[in-house]
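**Q** sequence and predicted structure below; questions after.
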Amino acid sequence: YIVDVAASFQAKYTLEILHKHGMDKGQSIGTPMATKPKLDADLSGNPVDQTDYRSKIGSLMYLTSSRPDIVQAVCFCARYQSRPTEKHLKEVKRIFRYLRGTINIGIWYPKGSSFELTAFLDSNHAECIDSRKSTSGGIQFLGDKFVSWMSKKQNYTAMSSTQAEYMALSASCAQVM
């Protein structure tokens, strides 16, 4: 217990899911997702157990409530729950390997900071190889405290990077409101 600080940690839960999914041993890794190769539907890949894949994704989704550092990687992997392949499972296992080395990361809410609302957002253009849709990401702070974050594939296909940015801005403004 630390005076004047509220914190959100899920170290115990992280250890539990690492054990549950057989990922509690081995080498950790420094990032939750590789920059390349990018994930796609991988229609020619070897399918893996859909129930096990969904269980892993569900465990990770619950953890995103206190771990904004894994949100984008988990959301990318969650797109392929209907037909997961070895390629997708490899990326999910990478997230677990990252968690193994970052068990004690959480969110701190120190007392006494300002109440100025600040939002940051970004998008990519046509990042999804399967649909050519863009992904929006954003984070909101109240003073120096995290209050909200998101990563989401956009509903419409943007015709330009500018249009993708405007759609991300619209989503961020809606979240702030």
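**A** Yep, it's here.

**Q** rest of the way, CA atoms for contacts and neighbours
**A** OK.

**Q** start and end of stretch 26-38, how far apart?
**A** End-to-end distance for stretch 26-38: 24 Å, by CA to CA, to the nearest Å.

**Q** center of the chain, which residue is that?
**A** V71 (1.3 Å; CA atoms, centre = their mean).

**Q** chain neighbours aside, what residue packs nearest to it?
**A** Leaving aside its chain neighbours, V71 sits nearest to T64 (5.7 Å; criterion: CA to CA, 6 or more residues apart in numbering).

**Q** count of neighbours near that neighbour?
**A** Counted with other CA atoms under 10 Å, residues neighbouring T64 total 18.

**Q** picking that back up, secondary structure element for the residue nearest to the centre of the chain?
**A** Counting by DSSP states H and E, the element that carries V71 is helix 71-78.

**Q** which strands and helices lie in contact with that helix?
**A** The helices and strands touching helix 71-78, judged by 3 or more CA pairs under 8 Å, 6 or more residues apart in numbering; DSSP states H and E, are helix 50-63, helix 86-101, strand 145-153.

**Q** show me what counts as buried in the helix or strand following the second one.
**A** Next helix or strand after helix 86-101 toward the C-terminus (DSSP H and E): strand 107-110. Within strand 107-110, the residues scored as buried using 16 or more other CA atoms under 10 Å are I107.

**Q** chain center to strand 107-110: distance?
**A** Between the centre of strand 107-110 and the centre of its chain there are 19 Å (CA atoms, centre = their mean, to the nearest Å).

**Q** coming back round to it: isn't the residue nearest to V71 up against Q72?
**A** No. If you go by CA atoms under 8 Å, T64 and Q72 don't touch, sitting 9.4 Å apart.

**Q** outside of the one helix or strand F141 maps to, which residues touch it?
**A** Using DSSP H and E, F141 sits within strand 135-142. Under the contact criterion CA atoms under 8 Å, 6 or more residues apart in numbering, strand 135-142 has outside partners 72, 114-128, 146-154, 164-165, 167-168, 172, 176.

**Q** rerun at 7 Å
**A** For strand 135-142, the surrounding residues in contact (CA atoms under 7 Å, 6 or more residues apart in numbering) are 115-124, 127, 146-154, 168, 172.

**Q** same deal with stretch 64-71?
**A** 8-9, 32, 106-107, 149, 151.

**Q** how about 6 Å then?
**A** 8, 106 (CA atoms under 6 Å, 6 or more residues apart in numbering).

**Q** ok, and here's another one to check against it:
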Amino acid sequence: MSREFEMSMIGELNFFLGFQIKQVKGGIFIHQEKYCRDLLKKFKMGDCKPISTPMSTNEHLDADVDGKPVDQSTYRSMIGSLLYLTASRPDIMFSVCLCARFQAAPKESHLTAVKRILRYLKHTPSIGLWYPEGAKLELLGYSDSDFAGYRVDRKSTSGVSWSSKKQSCVALSTAEAEYIAAGACCAQILYMKQSLLDFGVVCGSVPLLCDNESAAKIAKNPVQHSRTKHIDIRHHFLRDHEAKGDITITGVRSEEQLADIFTKPLGEETFCRLRNFFKIGVSRV
């Protein structure tokens, strides 16, 4: 780089744009502990009571039309700060993104949920990402359609409605909702494979882990079943890429479904166990 750019060496990198980098013999640890503590201080949560999870398992956030409004500017500032923190804290991704949906008209219930996230950060300020020396790159896909992928239709018990961005379609069973979600996951895997190829990294058949056996069978079976013929043809490209070998639909036990941490509030035991899949470490170690 010094041949192309005017540079000066000022020592080993240890701080960059709010990220703290520790380079030790066993690997590299990236965290945002200082940023996290400054964030708590900024929003007057430095002395708050710590809590072990960012969201309660029985918490349900909606528009809360009749709720008491709160200051939009403060709420948006909190969300923006937390979104930047997710770069090294995937454990708060679901709760932060859920709260971010209500920035247009935040209510007290939404602010309470955001403050709970800050209380969780008070409990875990030094968590970050650990990259061990000699680790090999492995691309895996986890697919789950619970909460973030589909919602049970409250007006009818006959089906499940699944939404993607601003478009929606109807699945008549959980298996079909899972199948549609797996299709969306497949599209992301193909994008990531192409991106890695630009860096000279060639990935073979990428495992796509799904905890719904029926959805996996729909993806593997080339026969168009009458029960799934109503699913839009655009979702069936999942079968094509399974047949081509771009991906491999693989079953995974529900307790090892990593996508759960991104799709629903979890209890403390399950949340902490799945959090460990990210190779998360603690900065003081």
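**A** Looks like it came in fine. Given the structure is predicted, the values throughout are model-derived calculations rather than measurements.

**Q** got a list of what the counterpart of T31 of structure 1 in structure 2 touches?
**A** Correspondence of T31 of structure 1 to structure 2, assessed by TM-score structural alignment: T53. Residues near T53 of structure 2 by CA under 6 Å, 6+ apart: Y120.

**Q** would you verify that T53 of structure 2 is located in a helix?
**A** No. Counting by DSSP: H, G, I helix; E, B strand; the rest coil, T53 of structure 2 is not part of a helix but coil.

**Q** any idea what the residue nearest to the centre of structure 1 aligns with in structure 2?
**A** Checking TM-score structural alignment: V71 of structure 1 goes with M93.

**Q** where's its match relative to I261 of structure 2, distance?
**A** For M93 of structure 2 relative to I261 of structure 2 (CA to CA), the value is 9 Å.

**Q** now do K49 of structure 2
**A** Relative to I261 of structure 2, and taking CA to CA, K49 of structure 2 is found at 23 Å.

**Q** higher neighbour count, these two?
**A** Remark: of K49 of structure 2 and I261, I261 carries more neighbours, 21 against 12, as counted by other CA under 10 Å.

**Q** mind listing the helices for the stretch 151-285 of structure 2?
**A** Taking DSSP state H, counting those that start in this stretch as the test, the helices found in the stretch 151-285 of structure 2 are 174-198, 213-220, 237-244, 260-263, 268-275.

**Q** between those helices, which one is closest to D66 of structure 2.
**A** Among the helices of the stretch 151-285 of structure 2, the nearest to D66 of structure 2 by CA to CA is helix 260-263 (26.2 Å).

**Q** in structure 1, what residues pair with that closest one?
**A** Using TM-score structural alignment, helix 260-263 of structure 2 pairs with nothing in structure 1.

**Q** same question for stretch 208-218 of structure 2.
**A** Counting by TM-score structural alignment, stretch 208-218 of structure 2 pairs with no residue of structure 1.

**Q** chain center to that stretch: distance?
**A** With CA atoms, centre = their mean as the basis, the mean position of stretch 208-218 of structure 2 lies at 20 Å from the chain mean.

**Q** what kind of secondary structure is S28 of structure 1 in?
**A** Relying on three-state DSSP, one would call S28 of structure 1 coil.

**Q** hang on, it packs against G101?
**A** Yes. Applying CA atoms under 6 Å, one finds S28 of structure 1 in contact with G101, separated by 5.1 Å.

**Q** and the two? Which one has more around it.
**A** S28 (17 against 14).

**Q** quick check: the more buried one vs A174 of structure 1, distance?
**A** From S28 of structure 1 over to A174 of structure 1 (counting by CA to CA), the distance is 37 Å.

**Q** and for Q163 of structure 1?
**A** 17 Å.

**Q** more neighbours, those two?
**A** Counted by other CA under 10 Å, Q163 of structure 1 and A174 do not tie: Q163 has more neighbours, with 15 against 9.

**Q** aligned partner of that one in structure 2?
**A** Checking TM-score structural alignment: Q163 of structure 1 goes with E176.

**Q** excluding chain neighbours, what is closest to its match?
**A** A215 (6.2 Å).

**Q** list the contacts for the one you found?
**A** A215 of structure 2 neighbours (CA under 6 Å, 6+ apart): 175, 178-179.

**Q** who wins on neighbours among those?
**A** Neighbour max across the contacts of A215 of structure 2 (other CA under 10 Å) = Y179, 29 neighbours.

**Q** how far away is it from K165 of structure 2?
**A** From Y179 of structure 2 across to K165 of structure 2, the span is 17 Å (CA to CA).

**Q** please apply the same query to I247 of structure 2.
**A** In this view, I247 of structure 2 and K165 of structure 2 are 23 Å apart by CA to CA.

**Q** quick one, which of those two is more surrounded?
**A** With neighbours defined as other CA under 10 Å, I247 of structure 2 and K165 compare such that I247 has more, 23 against 5.

**Q** please pull up the equivalent of I79 of structure 2 in structure 1.
**A** Per TM-score structural alignment, I79 of structure 2 is aligned with I57.

**Q** V282 of structure 2 too?
**A** Matched to structure 1 by TM-score structural alignment, V282 of structure 2 sits unpaired.

**Q** what is the burial count for T135 of structure 1?
**A** T135 of structure 1 is flanked by 23 other residues according to other CA under 10 Å.

**Q** check the one 10 residues further on too.
**A** The number of residues packed near K145 of structure 1 is 19, by other CA under 10 Å.

**Q** how about it, what does it touch?
**A** With CA under 6 Å, 6+ apart, K145 of structure 1 has these contacts: Y109.

**Q** so what does it match up with in structure 2?
**A** In structure 2, K145 of structure 1 lands on no residue (TM-score structural alignment).

**Q** how close does K145 of structure 1 get to F120 of structure 1?
**A** 13 Å.

**Q** who are the neighbours in contact with the closest residue to G45 of structure 1 other than its chain neighbours?
**A** Take G45 of structure 1 and drop its neighbours on the chain: the residue closest to it by CA to CA, 6+ apart is T85, 5.6 Å away. Going by CA under 6 Å, 6+ apart, T85 of structure 1 touches 45-48.
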